[in-house]
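Asks: sequence? don't have it. structure:
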């Protein structure tokens, strides 16, 4: 494997994990002297990577793909003559896609046993500097922790112009802050009343407009919007590329441990991330030195890799112990 002129990188989901791989892409782009890099991901996430400067081609797999489709994909990959394949997902789907290609495939080694100890016994044996970015980089033998690149995404001038019009139509013509309160799982979402307190404090102290982003399924956004009319609620009103463009125009971004906050960092925005059941050991948390995780040191967290597991305690203390004042101070510091 001396020649690495054509490389395939595989990561099917989810948004945050895909964004984090862009650091790895820059590393191999430099290491192998500007190789041709193809990126295989699910179709519903592929637009995130449009204009990503280190990707030469995006290969989309349908989210509804069957086993037959995966074997067809495997044949396509075999015929594409890659010099090396980096499987950064390590799933059944990615393993089927790379059957017969073990000689050129390097697969991410997920810390499953360490996570078992952490979730079940609350025994944390992770290295202090552990992160998902480092986990991916361990696929490269001689990577240097001191020179790991930042994540990187891009939006076009046309996209920026379009969302400026959208923002103006919604009364936003000045500098603003983006809030992302929703998350894939309810356990990762902070209490609505705490958000209301937080919003009021930010508005009083900064006089800044807050733009709220999310999906149409984020009920917390609707609740916040019904209580505070000053928040510009664009949840469910943008696609992912529009949301990215709006974020790129914001002064700072705050909210849940969710994909849009990882996107914000990849667009070089300072982030305040509210962490409850997840942590850096689960793949969550911020990556920029000027961003910050707001979290509590309770014995039961983290309790699951993605925050899906329902809290078994009488109250979700990992979220309840986080104060609006603490989050507000962090957001204001990052303006």
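Replies: Cool, got the structure. Owing to the predicted nature of the structure, the values given are computational and were not obtained by experimental measurement.
Asks: only C-alpha atoms for contact and neighbour calcs from this point on.
Replies: Fine.
Asks: now residue 155, nearest residue through space, not along the chain?
Replies: residue 245 (6.0 Å; CA to CA, 6 or more residues apart in numbering).
Asks: Now name the helix or strand holding that neighbour.
Replies: helix 240-249 (DSSP states H and E).
Asks: before we move on, what about residue 64?
Replies: Under DSSP H and E, no helix or strand contains residue 64.
Asks: State the next helix or strand along the chain beyond the helix holding residue 245.
Replies: Assigned by DSSP H and E, the successor of helix 240-249 is strand 253-256.
Asks: let's bring in a second one:
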């Protein structure tokens, strides 16, 4: 795209949640920063997603913010005023388009800032997820929608992001508390069996079978990913008595360590969840399991292969974009109908 002499020089970017959604913005944000070296970009997000911004371009400034300090209309007005005064914001790229960011955009406009909101494509989503007469066509990917926001601001763009640790392996010291450095001939597999909503979670009793069968393979080492006490306890039971299974949730090493570890794995088995996107950022192959949701909604991991998607063709799928709606059949067959053998077969494909 040709350079625009009227392009803004100080651009605010916002995406507050969730972790996976922020991860999806990174290939686009890093690329637009590289394509516009004369511009400063300020990424406004919550503290946890802010920790994902590894190897950030020199003109990208990450602004972690506690949204609890800026509640309501008054809070968004105060935040807009603070940002404009401190960083001389000229344009606002809203990659979230929720009530909070629309309010922030309103107060930015009142200060003369150019504002572009993400176009979510709600009509297409509704056609894809409605109970009857679905239109089973792939929607525009979220990364393409993010690119469009910057295009509408008149910014140059070229896909240049290559992933984290693309040129050099991460320091093994990052995950030394979990395992020794990888030995020749070892096969490392990370498994992320959880998601925010039930419609996106493969049944734990079936996933445990996947874990057991993989752990029985010679030379295999498994790393189980999760967060919080309940998930750590579940993974701990799966790892019990096996010296080649590591419960990463119990170690709590942090996102950077887990991403470094995933970059050294031959594959990651994940739900349609944040870990799919984190693994994608480090160039890991992801065998992703999809239930209530569908890759057609535009959320497949960056550079992931369609043949690594494991799912059932059902007339009711997808029933929602985020997997947060009750199962219309009340049995979650979209997940229970996937056998452990099918997941292992997908993993073993070249």
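Replies: Okay, I see it. Quick caveat, the model's predicted, so the values are computed rather than measured.
Asks: TM-score for the pair, please.
Replies: With the length set by TM-score structural alignment, normalised by the length of the first structure, the two chains reach a TM-score of 0.86; 330 aligned residues with a CA RMSD of 3.1 Å.
Asks: re the thing from before, how many residues are close by the residue nearest to residue 155 of the first structure?
Replies: Neighbour count for residue 245 of the first structure, taken as other CA atoms under 10 Å: 23.
Asks: and the counterpart of it in the second structure, what is it in contact with?
Replies: Matched by TM-score structural alignment, residue 245 of the first structure corresponds to residue 260 in the second structure. Going by CA atoms under 8 Å, 6 or more residues apart in numbering, residue 260 of the second structure touches 170-172, 174-175, 282.
Asks: Distance of residue 260 of the second structure relative to residue 282 of the second structure?
Replies: In this view, residue 260 of the second structure and residue 282 of the second structure are 8 Å apart by CA to CA, to the nearest Å.
Asks: got it, and residue 16 of the second structure?
Replies: According to CA to CA, residue 16 of the second structure stands 22 Å off from residue 282 of the second structure.
Asks: Please say which of the two ends up with more neighbours.
Replies: Taking neighbours as other CA under 10 Å, residue 16 of the second structure and residue 282 compare with residue 16 leading, 25 against 22.
Asks: Which of the helices or strands spans the equivalent of the more buried one over in the first structure?
Replies: With TM-score structural alignment as the criterion, the equivalent of residue 16 of the second structure in the first structure is residue 12. Using DSSP H and E, residue 12 of the first structure maps to neither a helix nor a strand.
Asks: Can you classify the closest residue to residue 12 of the first structure other than its chain neighbours as helix, strand or coil?
Replies: Using CA to CA, 6+ apart and skipping the chain neighbours, the partner closest in space to residue 12 of the first structure is residue 41 (4.0 Å). What DSSP: H, G, I helix; E, B strand; the rest coil gives for residue 41 of the first structure is strand.
Asks: I'd like to know how far residue 41 of the first structure sits from residue 231 of the first structure.
Replies: From residue 41 of the first structure to residue 231 of the first structure the distance is 34 Å (CA to CA).
Asks: neighbour-wise, which of those two wins?
Replies: Between residue 41 of the first structure and residue 231, counted using other CA under 10 Å, the more crowded position is residue 41 (24 against 21).
Asks: Show me what that one lines up with in the second structure.
Replies: Match for residue 41 of the first structure (TM-score structural alignment): residue 45.
Asks: go on, residue 52 of the first structure?
Replies: Using TM-score structural alignment, residue 52 of the first structure lines up with residue 56 in the second structure.
Asks: Excluding sequence neighbours, find me the nearest residue to its match.
Replies: In space, residue 56 of the second structure is closest to residue 30, 7.1 Å off (CA to CA, 6+ apart).
Asks: What residues does the one you found make contact with?
Replies: If you count contacts by CA under 8 Å, 6+ apart, then residue 30 of the second structure has 56-57, 60, 160-161 around it.
Asks: And the match of residue 245 of the first structure, how far from residue 285 of the second structure?
Replies: If you measure residue 260 of the second structure against residue 285 of the second structure using CA to CA, the figure is 14 Å.
Asks: how close does the counterpart of residue 204 of the second structure in the first structure get to residue 260 of the first structure?
Replies: By TM-score structural alignment, residue 204 of the second structure lines up with residue 192 in the first structure. Distance, residue 192 of the first structure to residue 260 of the first structure, by CA to CA: 19 Å.
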